[in-house]
Every structure is written in structure tokens, then in C-alpha cells.
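mind looking at a prediction? Sequence and model below.
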Amino acid sequence: MDAQPLGRSGHMSTFLGKYLIVLGGFSEVTHDDGPLENVYVSTNELWIYDTEFEIWRMLPIDGRTPHFPPGLSGACAVLVDHYLYIYGGHSLEGHYGELHRLDLSSLSWERVPCKGKRPAPRDKFVGWSHEGKLHFFGGFGVPFDEDPEVEVLHDNGSFLLNPGTMFSYQERGWNNQIIIFDPETLVWSNPQYKGEPPSPRAAHAATKIGDKVWMFGGRHGLVRTAELHCLDLKKKTWSGSICAPGLWPCGRTWHSFTAISQRQIFLYGGYTQYRKPLSDGWILDTELLQWTQLDVPGNKPRLWHTACLNNYGEVMVFGGCQKDILDHDDNSDHSKEILTFCFTPPSLVRICIKLAIDHKDILETEWGELPKSLRGLLYSRSVRHRVGEQTEQLQLITHGT
């Protein structure tokens, strides 16, 4: 059986060319038939999934360098050029506040030096790149009051204390800060934006279309919201909570929210107010401000997964928890399965490749006449077809128009 990454949740994923890149996260493993052990997956292994050959590969990263981050869940990864920037997250030592970057050309880690004030450590937040800078919003972590030993950004944004941590060793809660890092100047900033910002929250999801960031859901205090917000990066203005008539997804956390066109966003899965893992799919039309519920084949609940748009225009969901992640009496069941959501018919080339593999017994004698790249692709796919890769194509059907 071919190598596969460990099933995980709270990991980081991105797409680069034809490759899905997976790093870090939280999982459960057994040793010698012993009890389950909670683990943070090492950041010294980088898994890539080749969408052309449909195969996983693990790329080892030199663990001798002192600059690699610890195992993290709920961290945020932002791709700028050939660098994958990793910020925040939760480790065995608690909330983590360092910024690292992975050079994808040399597979070497570097801890990024920062000048001046820094953000307070946090996890379960969102991030994106804009004009070459890293942007992050919200999250769950420690207060950003000024620390006598470390100057913390606290000029803008608010913090909501979690009542459950008031008497613990460390107070924690939710924030609604926007924090920005400039890789050129190595300076963090915490600018003021106009309009009504979202309330402090974590485990929300966001995606960027042009100069706008669309954000849905998240936990604020004891509530998993169904709020939709938009941030205009050009005007530096929040929209406030957006309301629209018609169908509307239920409140949730740990979902994904992925732009699939210049006006449409795909919402998938998550975790409800009543601690139910979700498998529903929705399309948001950002111009009409209209939701359309999708008919998703099969029951594939996912929460705290990742979702990325691949080079075929499909959304690839990897990992995530399939059960109630807060039920400590039940295994969390972290998935290692890829779900591929198709929104348009496959190309003629992909149809022909599938038919050639499905009818290999008849057509394989003719494969040698094909161009080398196509011939290699067919032979590789043929091997995968026999082995039985855990990859499922899901064709979506909308309810109504």
C-alpha cells in the first residue's frame, strides 16, 4: 500500500501548482495495541499530494535546524511566493506566538525575526496574503494586554474572556484583531478599520476574492454563529453582519469556506451549536448575496478539516474529525481521506484518461503510441487504480436554481 499521511485535524493545507501541501495538525495514534495517544504531528515532515498522478509523497525536512516550529494545531499558513509562513497555533506547551517560514524550494525552516511589538499568541484564526503582506483575523488565545516583558499589539480590536478560564493558570478568550506582518520590514501592525467589525471569535472561516475577504461563522462566547461578514481591503472597511432573505446555513465552527470563482464561495461541513459534525454544502453568490444548498452525495461529516481549490477548479478537502471532537469518551476519528468536490464537468482529457484506465485490458497495448508524459500518467494511474486509493470524487447537484 502506498504511503499516506496520518489522519489529522487542525492542520494546514495550501495548493502550489498541481500539489496539495499538508503540514502539522492534531491526531491520535496507538502504540503496540495500547491506548490512544493524542499527538501533535511533527512539522519536520511535509506531505504533498500530486493531483496529476494521484499519489502522496512525504518530503522530510531537516529536523536538526533549531528554527522549525513545534507540532501545532489551529495554526495559520499563508503562502507568499515560494515561502509558506506559519503563525500561531497550539502546541504541547500551550498557545504559540512565533512566526516561521518554510522555503518550499529548499525545504528549510527559518524563524522569522520580528521588530517592535508582537501579537498575543492565538489559535483557530484565519489568514490571507494581500499586497505581499500577511493578514490574520481573530482567534482564541491569551489576552493582548501589554506584558512587561514582551510588548504586545493591543491598540485596536477587543478581547472576550472565556469564563471557563477565569480561575485557571492562564486566562484565555476570543479576539477580533486584524494583525498584519510585512516580510520586507519585519514589522507587525494592528491597524484600525472602518465600519462594524465581527465580534471576537475563533474557529471561523474566510476566503479572499479580489480585494475582499468574506468570512462566515465562528464561536463567540458560547454561541456558534451563522454571521456573514465582508472586509473591503481596498477601502479598509468592514461590512457589518450581512443579512439576506432565503435559505441560510446554520451556525457553525471548524468549517471551510473556499472561493471557487470570482463570485461564488463553497461552504462545507463544520460543527453546530449542538455539537453535531456536519456534512452539508452550500454555495454563496457574493453578488446576489444568496445561499444555495447543495445535494452532497454520501454522509461525509468533517470538522476542523482543510479545503483548497486545485488546478482543475475542484475543492479538495483533506482530514478533519468525523465525530464529536469534544466527546472525550469516543474516538475522535481523524480522517486521512481526500474528498474532491466537482462543480463543473471534467475536461475531455480527464474523461479519456479515466476511460483508458477503466478499459485497460483492451487499450493498454495502444498506450505505447502515446506521448511520453501521457503514457507515464496512464501507467501511474493504472497502479493507483489497482491499489485502491482512498480518494472519492463527489459531483454536486444544487437544489433548485
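Looks like it arrived, so ask away.

C-alpha from now on. contacts and neighbour counts both.
Will do.

contacting residues around the longest helix seen in the chain?
Scanning the chain for the helix with the most residues, using DSSP state H, yields helix 372-387. When contacts are defined by C-alpha atoms under 8 Å, 6 or more residues apart in numbering, helix 372-387 is touched by residues 1, 52-55, 353, 356-357, 360, 367-368.

what about those, which are in helices?
Using DSSP H, the contacts of helix 372-387 in helices are 353, 356-357, 360.

redo the contacts of helix 372-387 as CSV? Include neighbour count.
CSV is the format used below for these (neighbours: other C-alpha atoms under 10 Å):
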residue, neighbour count
1, 7
52, 14
53, 17
54, 15
55, 17
353, 17
356, 18
357, 19
360, 16
367, 16
368, 11
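
between the residues you listed, which is closest to residue 61?
Using C-alpha to C-alpha, the shortest approach to residue 61 within these belongs to residue 55, at 19.3 Å.

wait, doesn't that closest one sit right on residue 19?
No. Look at residue 55 against residue 19 with C-alpha atoms under 8 Å: they stay out of range, at 10.0 Å.

quickly list what's touching both of the two.
Shared contacts of residue 55 and residue 19 (C-alpha under 8 Å, 6+ apart): residue 49.

could you find the closest non-adjacent residue to residue 230?
Spatially, and ignoring its direct neighbours in sequence, residue 230 is nearest to residue 214 (4.6 Å; C-alpha to C-alpha, 6 or more residues apart in numbering).

okay, pairing it with this:
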Amino acid sequence: MSTCKGTYKFKPLVFHPVRPRGNLKDGTPLPMPRSGHRIVCHGLSFYSFGGYNPKITTNEYLDDTWQRTHPLFQELWQFNTVNSTWTRIEGTGGMPEELASHSAVQLGPNMLVFGGTAMPFGDSSSDSAVCLSEDKLYVVGGTTGFQYSIDVHCLDLTQGVWQQLSPLVTHPHASPEERYRHEIVEYAGALYVFGGGRSDAACDLTHLPTFMLPERTWTSTHTRPDAHTGKYPLPRRCHVASKVNVYIHGGYDGVEAFADLWRLNLITFEWQKLPCKSPVPLYFHSAAVTEDGCMYMFGGVKNLEDNKRTARVTKVWLNVGKLRDICWEALCHYTPKLPSLPPSTLLQMGIPQYIVESLQHQTPAYG
């Protein structure tokens, strides 16, 4: 087996580019660069739905679906985190037409997709932020493409019933500023709103608009700056947020794109600027966290001047991983061809059954 140079070292809070492989059963083994998509984690894979790229022509991407939906991707991809393999999934039924600036959450083995924009691109867009708490899906704010809102709605997933939680009419100063491309997190009976803005502005993160679910009222939560630098994250929209504590990465304020990673403690509400940055600033990207605490990021806009998108996959461990994960990373570092060996060979070598099974658990390729 061929080996990699250098000594393997497990390092949390360090961004690592992931070199993806394509599923050769598919005529398009790797996804094209995109933004405005969403990813969710399930098991040992993450799944990416939709996206947008006006820079790719129909001659560059000879795909029947792309010819019909460009510049939007009507695609669902699976990325197996054990062997770093992309597979385009063939689904049944009608795939949604709203393919960019939607929201998505994971519910058991399902991905729930809400809102977004279809063609003609930009004529309408929800850009709402959603989060899932037990059997409730909460939706906050967004835009129609022309008007912004900060309304709060709830979908009872057991009964399939929508309910508007925020008052239909409020005092002008009772609700926070309307916005889009924000993120929300539910914690202890409250919805916290992170950033967002409008086409010409971004909201700051020194105070978080907070919707108290039992009282159905808006309030504001004061956050504390990083204890070492005395600074807060800069205002931003089009960033990503993950609830493991709360981590936010990247984003855009209308002038500058960001590569920084911040953590907010939901007990003390103190920000901590983490000592790492992604290889390039990103916005309109997507991120998800595995059960073991590894954040994967895919796609996004990486160049402000050229409005250039990427298909890069990057991961960062937010904590110390399990020994089994560290051992597998080390084995693949020294023997990159290990994941491609036959299952019988891997089992004879002592590779755990769950890893061998996950290497074979690839959803059938598209086409």
C-alpha cells in the first residue's frame, strides 16, 4: 500500500481540507461548485441538497437535469465521511423546485427542507431560518424577495398543523429588525437569532433577538465578549451556525467575507474566538456536525470580486474525537488506499465491522 508523508497528529479546532472521491458508477462523480445549498448529517454521512451557480454554463456541465434547472442544482448528494466518497442519489417522487436559500434540518433518517427559491431565480425567496426541537419545527423571519419579516411560526410535526406564534400586530419597537440569511437555535424554551440582515446591511451579535416560547414575546439577550480579546464577532449574514454550544463560521457583511470560527456558551452567553480559520473566507456555504462532534463544511462563495464558488469539503473537530475515529483517521493517513480494499480483507486485518459496513453503505448512484 502507498503511504502518506508526515506524521499523523489528531488536532481539534484545526480546519482540514478533505480530498473527496467520486462514485464511478455515476457519470458526474463529484458535485459542482455551488452556494445556497444545505447539508445535514445522518450516521456516518452528510447529505447536500440544492444549490446555485450562475458561473457554470450548460456546456460545462452536460447533465440533463442541469440543462433544465440551471443555474439551480436539482440534486441530492451523499458524502460518506468514512471513505470521503460522494454519491449522487436517485430519488423517487417529485423533488422540490425550490433549490437555493432554503433551510434544512435532520429528523431521524429524514431531511426536512423548507422554503427557498425556484426559477425564475430571485423572483421569490423565503430565506427563513428554521430549527427543530423535539416534534416542533420553528421558522423565523425571511424574505419574499421584496419584503422582510421576523414572524415566528411553528409546525407541529405530529399533527401537521402550522401556528403563528408571534402576534399579528405588534408595537413598532416590540420586535427585532426584520431580516434574512440569519440562523436560529432553540435552547431552554427560547429561540435565539444569530446575525442576518438585508441586502445592504448585516445585524450585529452583541445582542441576540430572543423569542420566549412560553410567553410568545420578543426580548433581547446580551452576550459577553471574548475574555481574552474583549471582542465580539463582527456583524454578518449568510454564515452558518451549529448547536454544540453554538458555533458560527464565516459569513458576509456586505463588504467583507469571514473565515473565523466563534463559540457561544449558552449558559454564560460569552463569546470565544477560536484559534483557527478556514482556508478561505466563505459565505452562502453550509455546515453540519456529526454525532461525535466533527463539523463538515461544503461549498459556498469564496471570492468576493469574481463571485466564485467552491466545491471544497473541509472538516474541523470541535472537541476530542473518539479513539476509534482517531485510529481510523491515522490508518487512512498512512494507507490512503485502505478504504478501497475488499470487505473480507479489511475484516481479516481487524478493521471493525461498523467501519466495513459503512464503507459499503453507499446509496445507489444516480443514472
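Right, received. Where do you want to start? The structure presented is a predicted model; accordingly, all values stated were derived computationally and were not measured.

hang on, the earlier thing: give me the element the aligned partner of the residue nearest to residue 230 of the first structure in the second structure is part of.
Correspondence of residue 214 of the first structure to the second structure, assessed by TM-score structural alignment: residue 192. For residue 192 of the second structure, the host element (DSSP states H and E) is strand 190-194.

which strands and helices sit next to that strand?
strand 183-187, strand 207-212 (3 or more C-alpha pairs under 8 Å, 6 or more residues apart in numbering; DSSP states H and E).

can you add distance to residue 32 of the first structure and give the contacts of helix 372-387 of the first structure back as JSON lines?
Below are the contacts of helix 372-387 of the first structure laid out as JSON lines (distance: C-alpha to C-alpha, whole Å):
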{"residue": "1", "distance to residue 32 of the first structure": "20"}
{"residue": "52", "distance to residue 32 of the first structure": "36"}
{"residue": "53", "distance to residue 32 of the first structure": "34"}
{"residue": "54", "distance to residue 32 of the first structure": "31"}
{"residue": "55", "distance to residue 32 of the first structure": "28"}
{"residue": "353", "distance to residue 32 of the first structure": "42"}
{"residue": "356", "distance to residue 32 of the first structure": "43"}
{"residue": "357", "distance to residue 32 of the first structure": "39"}
{"residue": "360", "distance to residue 32 of the first structure": "41"}
{"residue": "367", "distance to residue 32 of the first structure": "45"}
{"residue": "368", "distance to residue 32 of the first structure": "47"}
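
hmm, back to that, out of the helices and strands packed on strand 190-194 of the second structure, which is closest to residue 249 of the second structure?
Closest to residue 249 of the second structure of these is strand 183-187 (C-alpha to C-alpha; 11.2 Å).

chain center to that closest one, what's the gap?
Centre-to-centre, strand 183-187 of the second structure and its host chain are 14 Å apart (C-alpha atoms, centre = their mean, to the nearest Å).

mind listing what's buried in it?
183-186 (16 or more other C-alpha atoms under 10 Å).

now render the residues you listed as CSV, adding distance to residue 177 of the second structure.
Shown next, in CSV, are those (distance: C-alpha to C-alpha, whole Å):
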residue, distance to residue 177 of the second structure
183, 14
184, 14
185, 17
186, 19
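
return the member of those residues nearest to residue 246 of the second structure.
Of those, the one sitting nearest to residue 246 of the second structure (C-alpha to C-alpha) turns out to be residue 185, at 8.0 Å.

wait, that closest one touches residue 133, no?
No. Here residue 185 of the second structure does not reach residue 133: they are 9.2 Å apart, not a contact under C-alpha under 8 Å.

quick check: neighbours shared by the two?
By C-alpha under 8 Å, 6+ apart, no residue touches both residue 185 of the second structure and residue 133.

could you count how many residues lie near residue 312 of the first structure?
When neighbours are counted by other C-alpha atoms under 10 Å, residue 312 of the first structure registers 14.

list the contacts for the equivalent of residue 238 of the first structure over in the second structure?
Residue correspondence to the second structure (TM-score structural alignment): residue 238 of the first structure is matched to residue 218. Going by C-alpha under 8 Å, 6+ apart, residue 218 of the second structure touches 174-176, 209-212.

of those, which is the most crowded?
residue 211 (25 neighbours).

for that residue, which non-adjacent residue is spatially closest?
Closest to residue 211 of the second structure by C-alpha to C-alpha, 6+ apart is residue 218, at 4.5 Å.
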